[in-house]
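Peer 1: no sequence on hand, only this structure:
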């Protein structure tokens, strides 16, 4: 069950869940409970996913300057991943936005995390619009590069057009690679960063993924 959250006690539960997911102290949660209080007052989106009475996922989003909704953080308890909770939260967020006349949702994700890329691009149909190097500054896993993606709620992704296409590979499991071979993970980061930034500079956009998990970038034929 997905419900919009409105109470301080609920925000405390979300902060605790986020702390658990990212192995942080509650005080270091990506969105502290007191900030959720302010976001709720300002009309932002805060929702929780419940299994019976247990909070197993949550999402926090706020309005952005473009008139869209920026989904800042969505987290799912590890035991519930792969069971459709993330998709249910995104669809709830979509309905919430459309009910308020909002037609686009933005968020960021690590371009090297293949499962998130597949979920965002293939399952939802969102599209990367900017590459943000080291967006959050140094983090435990190293550089915090992110794709900024845009999810159009009222139209399907544009059909891939133009005959000029590139692919950019990403590792199968970057999180495991960071633990087993940090130097190799760092090389992947720099190689993907360089390839995507060069392609964007030449007019390419990310338009999908191959079955084996590489990004597909295309541009209009001249």
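Peer 2: Arrived safely. Note that this is a predicted model, so its numbers are computed, not measured.
Peer 1: rest of the way, CA atoms for contacts and neighbours
Peer 2: OK.
Peer 1: same question for the longest helix along the chain: list its buried residues.
Peer 2: Ranked by residue count and defined by DSSP state H, the top helix of the chain is helix 182-201. Within helix 182-201, the residues scored as buried using 16 or more other CA atoms under 10 Å are 182, 185, 186, 188, 189, 192, 193, 196, 199, 200.
Peer 1: which strands or helices does that helix pack on?
Peer 2: With contacts taken as 3 or more CA pairs under 8 Å, 6 or more residues apart in numbering; DSSP states H and E, helix 182-201 sits against strand 127-132, strand 164-168, helix 174-180.
Peer 1: which one of the ones you listed is the most hemmed in?
Peer 2: Among these, ranked by average contacts under mean count of other CA atoms under 10 Å, first place goes to strand 127-132 (a mean of 19).
Peer 1: okay, the angle between that one and helix 182-201?
Peer 2: Put simply, strand 127-132 runs at 110 degrees to helix 182-201, going by axes from the mean of the first three to the mean of the last three CA atoms, to 10 degrees.
Peer 1: show me the contact partners of the next helix or strand after strand 127-132.
Peer 2: Per DSSP states H and E, the first helix or strand lying C-terminal to strand 127-132 is strand 146-152. The contact list for strand 146-152, computed with CA atoms under 8 Å, 6 or more residues apart in numbering, reads 103-111, 124-135.
Peer 1: weed out the non-buried ones from those residues.
Peer 2: Neighbour counting by 16+ other CA under 10 Å classes 103-111, 124-128, 130-133 among the contacts of strand 146-152 as buried.
Peer 1: would you mind finding the longest strand in this structure?
Peer 2: strand 54-63 (DSSP state E).
Peer 1: this is the other structure I want to compare:
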């Protein structure tokens, strides 16, 4: 078992080691996503099996045994390479300001490096600008695949009533990819027509492309659901067309409207 460990304000981030740890991670998962349906909670047996056979279950454990955050990953084949697929990382409400998610990602990278795993992958909602900025601008991941409605209908608070479209983050743990931080005059993949977003064809010879998204999609889904759905469909079409044309997302800007979106570049060799 790995000795991965970090101590922060009142919690210790470490690998889960017991059934009690796994149950604490289940409780953290319920709280982090507002899950009311047990079918979405990872079973103890699944976490234990993965944790003992090449995967990784991390918890941010308090002195009373409760978990303020958790992360679950398992061995997977990722674009032809064996790596770690991080199924989820979540922080319970009230503890998000501690940087627990970032520390868990860094421990995942430490684990992958120690085990000789060259890549970590995970899925995220492409319209969640905070997650996108963290993944691309802070960690330096790349994105080059889009999955329509990956999980199907969900009932948790973050996903209820919305198709679960996801993009896949790829994090090369032995390489540092400097994220793009300025789209310059890159052509936009989204145009606003009659107040609604629409995907537009990419310029075939552009070195970079700009794919804007809403700054706060959660508020938009609450206040203007029709507009939010138009954004989801436009971003889906724009990403799929760009990926098919050989581009990848390699940077993210989040400076408020309208400077909020992905910077894409041509993949090496394309």
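Peer 2: That came in fine, so what should we check first? Please read these numbers as outputs of a predicted model, since none were measured by experiment.
Peer 1: picking that back up, the longest helix of structure 1 vs structure 2, average distance?
Peer 2: By mean CA distance after the TM-score superposition for structure 1, the fitted helix 182-201 of structure 1 averages 1.0 Å away from its aligned residues in structure 2.
Peer 1: which other residues reach that helix?
Peer 2: 112, 131, 133, 142-143, 145, 168-171, 174, 177-178, 205, 217.
Peer 1: can you check stretch 38-51 of structure 1 too?
Peer 2: 1-6, 14, 36, 55-63, 85, 89, 93, 96.
Peer 1: which ones are touching residue 68 of structure 2?
Peer 2: 11, 28, 59, 60, 61, 62, 91, 92, 95.
Peer 1: so what corresponds to the second one in structure 1?
Peer 2: With TM-score structural alignment as the criterion, residue 28 of structure 2 lines up with residue 17 in structure 1.
Peer 1: got it, and the third one?
Peer 2: Residue mapping for residue 59 of structure 2 onto structure 1 gives residue 48, with TM-score structural alignment as the criterion.
Peer 1: who's in contact with the spatially most central residue of structure 1?
Peer 2: With distances taken as CA atoms, centre = their mean, residue 109 lies nearest the centre of structure 1, 4.0 Å away. Residue 109 of structure 1 sits next to 116, 117, 146, 147, 148, 149 when contact means CA under 8 Å, 6+ apart.
Peer 1: which one is the last one nearest to, not counting chain neighbours?
Peer 2: Take residue 149 of structure 1 and drop its neighbours on the chain: the residue closest to it by CA to CA, 6 or more residues apart in numbering is residue 128, 4.0 Å away.
Peer 1: quick one: what's aligned to the one you found in structure 2?
Peer 2: Using TM-score structural alignment to pair residues, one finds that residue 128 of structure 1 aligns to residue 143 in structure 2.
Peer 1: tell me the secondary structure at residue 265 of structure 2.
Peer 2: strand (DSSP: H, G, I helix; E, B strand; the rest coil).
Peer 1: same check on residue 221 of structure 1?
Peer 2: coil.
Peer 1: wait, isn't it in contact with residue 163?
Peer 2: Yes. Here residue 221 of structure 1 reaches residue 163: they are 6.3 Å apart, a contact under CA atoms under 8 Å.
Peer 1: residue contacts, the counterpart of residue 76 of structure 1 in structure 2?
Peer 2: Aligned counterpart of residue 76 of structure 1 in structure 2: residue 91 (TM-score structural alignment). By CA under 8 Å, 6+ apart, the residues touching residue 91 of structure 2 are 28, 29, 32, 68, 69, 70, 100, 101.
Peer 1: show me which of the contacts of stretch 38-51 of structure 1 are buried.
Peer 2: Among those, those that count as buried by neighbour count (16+ other CA under 10 Å) are 2, 4-5, 14, 36, 55-63, 85, 89, 93.
Peer 1: any idea how far residue 198 of structure 2 is from the match of residue 128 of structure 1?
Peer 2: In this structure, residue 143 of structure 2 and residue 198 of structure 2 are 21 Å apart, going by CA to CA, to the nearest Å.
Peer 1: quick one: the strands in the stretch 1-150 of structure 2, in order.
Peer 2: Shown for the stretch 1-150 of structure 2, the strands assigned by DSSP state E, counting those that start in this stretch span residues 5-8, 11-15, 56-62, 67-78, 81-91, 119-124, 142-147.
Peer 1: after alignment, which residue of structure 1 pairs with residue 220 of structure 2?
Peer 2: Under the alignment (TM-score structural alignment), residue 220 of structure 2 maps onto residue 177 of structure 1.
Peer 1: please name the nearest non-neighbouring residue to its match.
Peer 2: Nearest residue to residue 177 of structure 1, sequence neighbours excluded (CA to CA, 6+ apart): residue 185, at 5.9 Å.
Peer 1: is residue 114 of structure 1 in contact with residue 215, as I believe?
Peer 2: No. Using CA under 8 Å as the test, residue 114 of structure 1 is too far from residue 215 to be in contact (9.5 Å).
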